[in-house]
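Visitor: Provided below for reference: sequence and predicted model.
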Amino acid sequence: MFGIQEINAPQLSSLMQNEPDSFHLVDVRSLAEMAQGMLPAAEAVPMHLVPLRIDEWRERPKIVVYCRTGVRSAQVCGYLQQQGVNQVVNLRGGIVDWYRQGLPIEMPEASSQVG
């Protein structure tokens, strides 16, 4: 989608199990959406706060971004690429597909809900 790199839920699950330190996982949904559950070890950075994190993310080797269905996170990936952050990957299908695949979702800690 939009010329960005994508990963599907089973691939991300495998990456989380086998190479957990090789990427940074970012949830760009709203705080209300995140309160319903997040992927394990994801950082909460609502979409409107993404521009504030660009300089920090330039140093990351890989960033996997997700939202509810993969549309907003694809937009975030496209935006980050325009800003020169090219090591971003979109979770195709978002947390909805992740859940449909039977993969685990965790309830966020109240203190970790804002990136």
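Guide: Here it is on my side, so go on.
Visitor: contacts and neighbour counts: CA atoms only from here.
Guide: Fine.
Visitor: tell me the secondary structure for Val65?
Guide: In three-state terms, and counting by DSSP: H, G, I helix; E, B strand; the rest coil, Val65 is strand.
Visitor: That one touches Val89, doesn't it?
Guide: Yes - counting by C-alpha atoms under 8 Å, Val65 sits close enough to Val89 to count as a contact (6.2 Å).
Visitor: Show me which of these two is the more surrounded one.
Guide: For the pair Val65 and Val89, the greater number of neighbours falls to Val65 (29 against 23), based on other C-alpha atoms under 10 Å.
Visitor: what's the following helix or strand after the helix or strand encompassing Glu6?
Guide: Under the assignment given by DSSP states H and E, the secondary-structure element containing Glu6 is strand 5-7. Taking DSSP H and E as the definition, the helix or strand that follows strand 5-7 towards the C-terminus is helix 9-18.
Visitor: Show me what counts as buried in the helix or strand harbouring Gly78.
Guide: Element membership of Gly78 [criterion: DSSP H and E] is helix 71-82. Neighbour counts over helix 71-82 (16 or more other C-alpha atoms under 10 Å) mark Val71, Arg72, Ser73, Ala74, Gln75, Val76, Cys77, Gly78, Leu80 as buried.
Visitor: take a look at this one as well, against the first:
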Amino acid sequence: MIEEITTEELKKKLEDGENLELVDVREDEEVAEGMIPGAKHIRMGDIPDNLDYFDKNKEYIIICRSGGRSFNVCAYLDDQGYKVRNMVGGMLNWTGETK
């Protein structure tokens, strides 16, 4: 079972100053339209080559356009033993700040 977080829950945590590990797995041209400040961009296809970025003691919130790709990345990382949470609804539902 993959843990989830809504865009509203995430926005509130960020507004409350929580230090979160956000990973945006969209393609370059999608990210160019704006991403959540503080998010790290690692394309979905590059995740297996970037496992050294992830720390098993931290939880990562995975973000994509609508929540589908991020779910797949969460399932993959969960299988590898990482703590992950899928941002449901993706950037299509995000109402917070972008950069």
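Guide: Yes, it's here. Computed from a prediction, not measured in an experiment: that's the story for all the values here.
Visitor: circling back to that earlier point, identify the residue range in structure 2 corresponding to the helix holding Gly78 of structure 1.
Guide: Aligned by TM-score structural alignment, helix 71-82 of structure 1 falls on residues 68-79 of structure 2.
Visitor: just stretch 6-13 of structure 1 next, same as before
Guide: The alignment places stretch 6-13 of structure 1 over residues 4-11 of structure 2 (TM-score structural alignment).
Visitor: What mean distance separates the matching stretch from the matching residues in structure 1?
Guide: The superposed stretch 4-11 of structure 2 is, by mean C-alpha distance after the TM-score superposition for structure 1, a mean 0.5 Å from where its aligned residues fall in structure 1.
Visitor: Arg43 of structure 2 matches what in structure 1?
Guide: Counting by TM-score structural alignment, which is the criterion used here, Arg43 of structure 2 corresponds to Pro46 in structure 1.
Visitor: How many neighbouring residues does that match have?
Guide: As a measure of burial, Pro46 of structure 1 has 19 neighbours, counting by other C-alpha under 10 Å.
Visitor: how far away is the nearest residue to it once chain neighbours are set aside from Arg53 of structure 1?
Guide: For Pro46 of structure 1, the nearest residue in space outside its immediate sequence neighbours is Val28; the separation is 4.3 Å by C-alpha to C-alpha, 6 or more residues apart in numbering. Separation of Val28 of structure 1 from Arg53 of structure 1 (C-alpha to C-alpha, to the nearest Å): 12 Å.
Visitor: Next up, the contacts around the equivalent of Arg26 of structure 2 over in structure 1.
Guide: Residue correspondence, TM-score structural alignment: Arg26 of structure 2 in this structure matches Arg29 in structure 1. Residues near Arg29 of structure 1 by C-alpha atoms under 8 Å, 6 or more residues apart in numbering: Ala44, Val45, Pro46, Met47, Tyr66, Cys67, Arg68.
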